[in-house]
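Chemist: Sequence first, predicted coordinates after that:
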Amino acid sequence: MNYIKGMDISSYQEMLDKGYEYFDEFGNTVDILDYAVEKGFNYARIRIWNSPSNIPESGGYCSLDETIKLAKRIKEIGIPYLLDFHYSDWWADPGNQNKPKDWEYLHGRELIDAVCEYTKDVLDTLADNDVSPSMVQVGNEIRCGMLWPDGSSEDFRTLAKLINAGIKGVRESKGGEAIQIMLHLDQGGRYHYYEKWFDAVMRNGVEDFDIIGLSYYPFWHGTYQDLDETLNKLEERYHKDLIIAEVAYAHKLGDDSLFGKGQERLGGLPASEDGQYEALKIISGIINGVNNNRGKGFFYWEPFMRADNSSSWGYCMGIVDSEGKPLKTLTMMNSSFPIGADEARNMYSKLRYSDDCSEPINGTNILLNSGFTNDLSNWNYNKSNNVNYKIEAIDDVEIFSFQSKGNVYFKLHQIVTIKETGDYSLVVEYKGDNTTGVCVKPYIELADYRREINIYPSDRIWTRGTLDISLEAGTQVDVGIEIDSPEIMGQIRNIGLYLRS
């Protein structure tokens, strides 16, 4: 297998339907797929949703009919493709693994058979159209399971049966023995999740797969060194080929909910054309350096998506600019990627990640036991059954540390009555995992309204969230932190409501 320089082009037809145009470096109009192959991309990735017509927001894209159409276009440009089964009518990711509407009431053997038959039928139809994929994903980012609630990762026995059903569907399809099978998780820089997950599914009978796929976004999934260590530990333990199934980096700042200053700080490189180029160079070299030649390449996620909304992926995460002109990552794809592992390690060793909690907090904290010195006294904590927590001293500071065993929602908060009118700041310091679906929100709630902000965390450095508000004496307020997330680990310290001086 040649080193894969892949592009997820699932939204290609949608972009054309919306009237977007693309250009080469000289300003000439081009078909972006032809141009991308000319510049060095050699593999495509496309997702398939069961019945997207059930979800109006999907626009009907990524159906089987749309998949056949796009697969034929891929055949015209002469490259192989990876077909990504979501087993859902719309997005499947760590925070969303919803059953298709047609399978909503299927359980047990009926659901297992449906997965197998659907997988086989799709692949047989593609074979009949002479556009079979070379590689198939059985599920998308399935660290937390698939086809919830049946296939939740809280029940690996059932999850393994559903995965094996998908694998069986691939193998029984026309030409299926030649198709490579990938199992794909998020959290590409966090080895402990992979070891736990693959040990569990393999212990429960999942064996017939060829590739471990990882999502790795540097602003979500750990440092470049974390990715490097994860890939090599996976190779040593499981002896499988490894592919970064999803990767991207911003070429400019967007909205804070997507890629703002916080994500830029965690990503280690500026949100710029050069920063994006450098990020992908590092990642390509890390993959290239996996032991025993097991690192097989990467897929850039939606490199040609376009959007005017600063909170949308296409606004800042693609490798064309807002006018459809190619950025350096695209024009240099053939000549710059992959670099060598030593060069990549030299590059990432020079990066520095800044802790934004060094500035002193001004004012008087009115919350009691804000540093957890008396365990959870004075705190309200609606503990979930799938969360374990402990108060532990780290560097002489008491920390609320937690780990969830699946999807989790909880609040840690106090209800207080304001004694003095003035300007206040809610301050929360947090450290922990990040991925698609993680919501960490410090909040202030009064009788008639609520204010909140998002923290975009890292598991390496502390991030401070601050909410400023004016409050009158006698007002009762509910203040704290709310977490709604797929399986994660996290730490909280120094929650305070400060009357500013």
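Modeler: All right, it came through fine.

Chemist: drop to CA atoms for contacts and neighbour counts, all remaining ones
Modeler: OK.

Chemist: Double-check Pro52 against Glu66; I have them as touching.
Modeler: No. Applying C-alpha atoms under 8 Å as the test, Pro52 and Glu66 come out as separate, 10.5 Å apart.

Chemist: Take this one as well and set it beside the first:
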Amino acid sequence: MSPLTRRTLIKSATVATAALAGGSALSAGQASAATFVKGADISWLPQMEAGGYTFRNSSGTQQDLFTILKGYGLGAVRLRTFVNPSNDPGNGHCSIAETAALAKRAKAAGMQVMIDYHFGDTWNSVGTQKPPAAWQNMSYSQMLDAMYDYVYHTMNVVKANGVSPAWVQIGNEINSGICGTTGSLAHHPDQMTGLLNAAHDMVKEVFSGAQVLIHLAQPQNYDSITAFLNAYRDHGGAWDVTAFSSYGSAGVAAGIVGNMNAARKTYGKPVMQVEFGGRYDRAAATEAALRAYITNLKSIGALGIFYWEPEVYTPFNTYNMGAWDPSTRRPTSAMDGFLNA
């Protein structure tokens, strides 16, 4: 499909989205009554396995990670993808070929899949939104064509692996926009919206049934959330679900989920928490926080929650908010937060 054809698609799709906004919100509201999704982002898994890391269940028996996660009631995984990543085990990999292969394993294990686009060669998050190096010096028009091509191609790679993602997240913690200044909220909210709508429409072109997520960090900072969502909505932005990252303790979960609920009501989209985590060496506190989030999210009809990289343990990475004990290679009690909640 040529860039010109994609430009035509996005214009028609954006008009249709605006015309059907009320119906879309109703459909999403009905979807929120479905089974609450419990999942995990396990994007580091292939690099861990390549390094000889293994996983034991709570009884100490070595098992495939997917089997262990399903034992805790998890039915979905979230998998990030970078554009042109390095081979660094912690900050690279996650090319679309690797991500699609992992998605294929997840499907074979009977789990749903979320694809998480970072739109960079490595991490993009609430404090950093750098475009891939190949896009760095592009004009907005060129970057728009690159976005069409990239998302259309990568979605077809996933499709070629026999996977139909339930959700596709376009951008990671994009409070400030995407792709540097070109798509920044502060400087070019119209271009930010154009780039994200291009991604949205190419996802829908390949997987019409996939739910497209807009992902924002720190919902405790509600002004930041509304600044983005107001600009995106007012410039014609299209999305199905508003997704959030939150790593707060049990004591603040109710207030943070309250802000998610306010966004749900204001913008007419269901909400989901796609990142949660807590200190592996403070497992009881992490378990309590996970239970608190699940309880509060269910109370507002949220779609689900994902633990961010629970399988990680040292010395693979210094990240200390996984849910595996490095000394035993067993899950900590933090994972019990998924049970009976």
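Modeler: Cool, the structure landed. Everything quoted here is computed from the prediction, not taken from an experiment.

Chemist: Superpose the two chains and report the TM-score.
Modeler: Superposed pair, TM-score by TM-score structural alignment, normalised by the length of structure 2: 0.85. Supporting alignment: 305 aligned residues with a C-alpha RMSD of 1.8 Å.

Chemist: picking that back up, neighbour count for Pro52 and Glu66 of structure 1, which is higher?
Modeler: Using other C-alpha atoms under 10 Å, the more surrounded residue of Pro52 of structure 1 and Glu66 is Pro52, with 22 against 15.

Chemist: burial of Lys75 of structure 1, as a residue count?
Modeler: 15.

Chemist: Distance-wise, check it relative to Gly6 of structure 1.
Modeler: 15 Å (C-alpha to C-alpha, to the nearest Å).

Chemist: Next, please give the residue ranges for the strands of the stretch 1-150 of structure 1.
Modeler: Using DSSP state E, counting those that start in this stretch, the strands of the stretch 1-150 of structure 1 run over residues 4-8, 22-23, 29-30, 43-48, 81-85, 135-138, 145-146.

Chemist: Mean neighbour count, these: which tops it?
Modeler: Most buried of the strands of the stretch 1-150 of structure 1 by mean neighbour count (mean count of other C-alpha atoms under 10 Å) is strand 145-146; its value is a mean of 30.

Chemist: So for the lengthiest helix in structure 1, what gets flagged as buried?
Modeler: For structure 1, the longest helix by residue count, based on DSSP state H, is helix 108-128. Using 16 or more other C-alpha atoms under 10 Å as the test for burial, helix 108-128 of structure 1 gives 111-127.

Chemist: swap in stretch 8-22 of structure 1?
Modeler: So, applying 16+ other C-alpha under 10 Å, buried residues of stretch 8-22 of structure 1: 8-12, 14-15, 20, 22.

Chemist: how about that stretch, which residues of structure 2 does it hit?
Modeler: Using TM-score structural alignment, the residues of structure 2 aligned to stretch 8-22 of structure 1 are 41-55.

Chemist: what about the matching stretch, how long is it end to end?
Modeler: Termini of stretch 41-55 of structure 2 sit 16 Å apart (C-alpha to C-alpha).

Chemist: on that earlier part again, just send the strands of the stretch 1-150 of structure 1 back as TSV, with distance to Asn164 of structure 1 too.
Modeler: Formatted as TSV, these follow (distance: least, C-alpha to C-alpha, whole Å):
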stretch	distance to Asn164 of structure 1
strand 4-8	25
strand 22-23	41
strand 29-30	42
strand 43-48	19
strand 81-85	14
strand 135-138	9
strand 145-146	12
